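Visitor: Any chance you can model this:
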Amino acid sequence: MVTTLHGTPVVPGLAWAPALVVATGVPDEAVRRYGDGGHADDAAALAAYDAAVAAVADGFRTKAAAADGATAGVLTASAGLATDRGLRAAVRKNLRAGQPLLTAVDHAVEQFVTVFTGMGGLMAERVTDLRDIRSRIVARLVGEPEPGVSMPSTPTVLVASDLAPADTAGLDPRVVIALVTERGGPTSHTAIIARQLAIPCVVGAAGVVEAAAGRRLLVDGATGAIELDPEQVDAARRVALDAEERAALGAWEGPGRTADGRPVSLLANVADPASAAAAAAGPVQGVGLFRTELGFLDRASEPSVAEQADIYADVLAPFAAGERHVVVRTLDAGSDKPIAFATHPDEDNPALGVRGLRLSFIDHGLLERQLDAIAEAAKRTGTDTWVMAPMVATVDEARDFATAVRARGLRAGVMIEVPSAALLADRMLAEVDFLSIGTNDLTQYTMAADRMCSDLAHLTDPWQPAVLQLVALTAAAGQRAGKPVGVCGEAAADPLLACVLVGLGVTSLSMAVAAVRAVGARLGAITLAQCQEMARAALAAPTPAAARDAARSLATAQRHQQPEE
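Guide: Predicted structure coming up:
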């Protein structure tokens, strides 16, 4: 019998290769050799820390400059975290208390790890980043190369307890053909970057690090199954069939519609001009999520209206021709995306604090200036521009935001990330022109579960029936109002779940551009009625796994019936 482990599926596809188990850290011998560092005094030790931090931050920024989209944003945020003034102050305090430099760094990081873990929610996602930053700083101090993934020369399944953004961002999908981690959930940094790379990925697979060493793994990114040393002929056959299917999907060129002709707008998530240009070259009908905050994570002061307008215009311009539109999200700053000029550094629980639209309650000018810049960019490029606000919880918030947006001649919408907004979707749509469901946060807030806690990965799964019920409620409100309701969270990139979302009444899906062809091809192979049947089965299921299995069984049966129709 083949031993099979299970985790949470993130990116579909089959991959079969030897496991490369990654252990990050600095060699113990190098740490012992460094000792107390031999620094003359606290000031000299702190200067050494500052130099190491600067080198680490520069490394993150260099990688960010070579990346785009969400990957670049994640790396830029890591650079900001490495140079955080609070972390430096904790190191300095520990040095003055008589601790040697490495101990001072270790204790300072663990202090923040405790704080972030206690906050839960999005802030807990930064724990992996913090520990990765500590390893990199220590490596710089002791004269060792920064730890991380050494790129293999032959196809490999990368296995790790967890992967930091700097590790996943540098992966070459030609040789790292699948990712498996013990920790993390479907919206973790590893999952997000794996979707951009379009390689099979499973997270939250307990015990895989110990079990995988020296084994060949067959990873099924659609089911979450990881087979250890499967029978070779059968594994090769299954992978070859999957490769044929994926090659066929890669030939899809749009437009998005079901087999019986129901239109479904397939849109791209972008973060900057480079990712916008890449998306515009693909088979997308526009942008469903322009994450404006990712361009400002490393800014100490707010960009001027003119500077913002230039950046936004560069993103809007590739979509000026044809009938494509761009949905711009106003600053979703706060929690795991701190911005120096906007967010509050000392909140007890940032995930439930002043983030997103709530920043404008304290500094209304921040929103007004951004809307002015978006309006100027839209006028300059002629692109059909929609604007939506994140973290909207009440109808009054939606009304006030819509008034401000429409005063500038733009279409106004809000994100459905908070359960209260989903429950009030009819009333929200009386105030705005469209809704966009952010499944990442909606799942976290609905299930009251930290997205990065692997023990709770079953709760942070967007297939949770409670989450699907809220999506159905929101989509039904859109149908009654005759207004569009889209999904821009990571759930939209799952081809199977995309069919369920369309069956629930969602009219558009926005995702990493690498996922568009697979989603479009899957939707084009089945009818709207079949999507609705899959949606009913998923809603009736008791667990995410059961919902996924029910939808997959129906999809398989429908695909086999298709030639006879």
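
Visitor: from here on, contacts and neighbour counts on C-alpha atoms
Guide: Will do.

Visitor: distance between stretch 325-345 and the chain's centre?
Guide: Between the centre of stretch 325-345 and the centre of its chain there are 15 Å (CA atoms, centre = their mean, to the nearest Å).

Visitor: Stretch 168-178 now?
Guide: With CA atoms, centre = their mean, you get 17 Å for stretch 168-178.

Visitor: what do you get for stretch 356-364?
Guide: Using CA atoms, centre = their mean, the offset of stretch 356-364 from its chain centre is 23 Å.

Visitor: Show me which residues of it are buried.
Guide: Residues of stretch 356-364 classed as buried by neighbour count (16 or more other CA atoms under 10 Å): Gly356, Leu357, Arg358, Leu359, Ser360.

Visitor: Which stretches in the stretch 351-500 of the chain count as strands?
Guide: 384-389, 411-416, 434-437, 485-487 (DSSP state E, counting those that start in this stretch).

Visitor: Please tabulate those in JSON lines, including the columns distance to Ala191 and mean neighbour count.
Guide: As requested, these are exported to JSON lines (distance: least, CA to CA, whole Å; neighbours: other CA atoms under 10 Å):
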{"stretch": "strand 384-389", "distance to Ala191": "24", "mean neighbour count": "24"}
{"stretch": "strand 411-416", "distance to Ala191": "22", "mean neighbour count": "27"}
{"stretch": "strand 434-437", "distance to Ala191": "19", "mean neighbour count": "27"}
{"stretch": "strand 485-487", "distance to Ala191": "17", "mean neighbour count": "29"}
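
Visitor: how about this one, so we can line them up?
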Amino acid sequence: MCSAARDRPVSPGRDRFPDRRTDRTSVTQTQVLQGTPVVAGKAFGPAIWPGARPDYDPSAEADVAADEREVEAKRFTDAAATVAGRLRERASHASGAASEVLVATAGLAEDRGWVGAATALIAKGTPAPAAAAAATEQFAVMFTKLGGLMAERVTDLNDVRDRVVAELLGIPEPGVPEPPVPSVLLADDLAPADTAGLDPTLITALVTRLGGPTSHTAIIARQLGIPCVVAVGGLATVAVGTTVLVDGTAGTLEIEPDEAVALAGVDESRRKAAAVASWTGPGTTSDGHRVSVLANVADGASARNASGHPVEGVGLFRTELAFLERTEAPTIAEQATLYREVIDAFADRKVVIRTLDAGSDKPLKFVTQLNEANPALGVRGNRIAIDHPEIRADQLDAIAAAARESGATPWVMAPMIASPSEAAEFAGEVRRRGLVAGVMVEVPAAAILAPAIMAEVDFVSIGTNDLTQYTMAADRMSAELATLTDPWQPAALALIDMVARAGEAAGKPVGVCGEAAADPLLACVLVGMGVSSLSAAPAAAAPVGARLAEVTLDQCRSAAQAVLRTADPAEARAVASAALGG
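Guide: Predicted coordinates for the structure are as follows:
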């Protein structure tokens, strides 16, 4: 199946396309619902919910006659192609992450595995809409068991199913309605096609019952620059048209607030946003302590887009796009061309390249791998080189070739390093090619042994998304466990502090390239711990840089010390806010 979908999973077979709004009852008194804050800012307006999903009961239809099955199969493939075409059309008018996720979802609608499963059912007499539902459930069960990024695709599978079924039934395609006035979008969860390409002048905030800080919804909200709160308990009680106030800093949704107070809060939030938008870098605290503000990119196009933001370089170049969905390994020359695009987009500036982070939940089609009971703990990242050293060797050769052609010296780091010996082996291969060697700290063992690992490499970069999920033993794609994978979890922050202190002792840079680096308040805490660079989605650069410019290094250090004495994420946010002046 397509590997680029990025939303959180829902349980397979959770329903047969009901209108999720039918279970909601109106709120009769003012109340405040609490969730996880993702994107700061305030928004006020009426609540809207995504349009109804197809109301279809597969058991109500009779089997398709044998002489009609070929036509029925064509009806299904035509519907899938139509849905894919609409998504690609929307992608052509979008940019950045929005365009990428729409293209990925379009590919999912025409995926050979899913289409093949559905047409096989139709060949046995199953009506096309029912076949779409059954094929989706088949893959959803399988992906949920695999966990990780495979489970992440379930929301997108269900979304594609609903769009294809709607096309087959001749009813309007489900999705986000275009409101007549600026409104707040509420949802159980949002698929990429729902959120990609939203108009931020009409959808002024996103609030979901499920999801987490690293979900697709959060990523798109950051790109749009609108407030976002996820994992909100009791959200289903909020009826369409209810006036709400979203506070993306506090992580709250206030029901029927005082309008004058709410509008004043929104105005103040907009003034702050305007001040943030004027920040142009470089990253520094108010007393002159330098912090590199960098971008996460995936290819040449995203790197060129990132270069238009106030970033000083690339802190994480994900190289997976050169490998995934290919039936044979890319050549050294093909890879070098792709890497050169990113290096050229940031000529004379820092570029940190992460070697292939695939395997297990992001399988390579040209590599035979065993099925793993727990893929998040399996053969992924640098571990692929155990049985397939040629993949990593070719990639390093390609990076070296791109470096020679451009005259640059990129930094290169390996994912999923768990021991000093692994770090030493990788660093030797990188340095042999004249490159700067580093590793990702995502495994708690690497954080605990940070001094020994630091002795083997030139730098480290902390991947907070994976470090938090491994520390808390909670899948970061699980909506039910979103509170455990909150980047403010004190246990994960304690490990980050250990790594940062090891870096300072060794005189080597420590970066953060997870979503934690996109949170302006948490960014200040990380700097107070000793983190020297922050890399996130390009849209996060200005908010992070502007917040750092308001505080001193001593304030950051005080906030970090206070956070490390806390026991839960909410308390950590509160003490950090108090130490940094709100």
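
Visitor: re the thing from before, distance to Gly524 of structure 1 added to the strands of the stretch 351-500 of structure 1, as TSV?
Guide: Listed next are these as TSV, based on distance: least, CA to CA, whole Å:
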stretch	distance to Gly524 of structure 1
strand 384-389	26
strand 411-416	27
strand 434-437	22
strand 485-487	18
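
Visitor: on that earlier part again, which member of the buried residues of stretch 356-364 of structure 1 is positioned nearest Pro544 of structure 1?
Guide: Distances from Pro544 of structure 1 to the buried residues of stretch 356-364 of structure 1, taken as CA to CA, are shortest for Gly356 (28.7 Å).

Visitor: Aligned counterpart of the closest one in structure 2, please.
Guide: Residue pairing (TM-score structural alignment): Gly356 of structure 1 is matched to Gly381 of structure 2.

Visitor: before we move on, the earlier item: of all the strands of the stretch 351-500 of structure 1, which one is nearest Thr83 of structure 1?
Guide: strand 384-389 (29.2 Å).

Visitor: And that closest one, what does it pack against?
Guide: Strand 384-389 of structure 1 is packed against strand 325-329, strand 411-416, with contacts defined by 3 or more CA pairs under 8 Å, 6 or more residues apart in numbering; DSSP states H and E.

Visitor: now, which of the buried residues of stretch 356-364 of structure 1 sits nearest Thr443 of structure 1?
Guide: Nearest member of the buried residues of stretch 356-364 of structure 1 to Thr443 of structure 1, counting by CA to CA, is Gly356, at 17.0 Å.

Visitor: So for that closest one, what's the nearest residue that isn't a sequence neighbour?
Guide: Asp332 (4.2 Å; CA to CA, 6 or more residues apart in numbering).

Visitor: tell me which element the one you found falls in.
Guide: In this assignment (DSSP states H and E), Asp332 of structure 1 forms part of neither any helix nor any strand.

Visitor: What residues does it make contact with?
Guide: Arg291, Thr292, Glu293, Arg355, Gly356, Leu357, Pro390, Met391 (CA atoms under 8 Å, 6 or more residues apart in numbering).

Visitor: And it? What does it align with in structure 2?
Guide: In structure 2, Asp332 of structure 1 lands on Asp357 (TM-score structural alignment).

Visitor: about what we covered before: gap between the residue nearest to Gly356 of structure 1 and Thr181 of structure 1?
Guide: 28 Å (CA to CA, to the nearest Å).

Visitor: do Leu102 of structure 1 as well
Guide: Leu102 of structure 1 sits 28 Å away from Thr181 of structure 1, going by CA to CA.

Visitor: What of Ala276 of structure 1?
Guide: 30 Å.

Visitor: Thr443 of structure 1 now?
Guide: 21 Å.

Visitor: Now do the buried residues in the longest helix seen in structure 1.
Guide: The longest helix of structure 1 (DSSP state H) is helix 42-66. By neighbour count on 16+ other CA under 10 Å, the buried set for helix 42-66 of structure 1 is 42, 45-46, 48-49, 52-57, 59-61, 63-64.

Visitor: Pipe the helices and strands packed on strand 384-389 of structure 1 into CSV and attach distance to Ala373 of structure 1 per row.
Guide: Below are those laid out as CSV (distance: least, CA to CA, whole Å):
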stretch, distance to Ala373 of structure 1
strand 325-329, 11
strand 411-416, 15
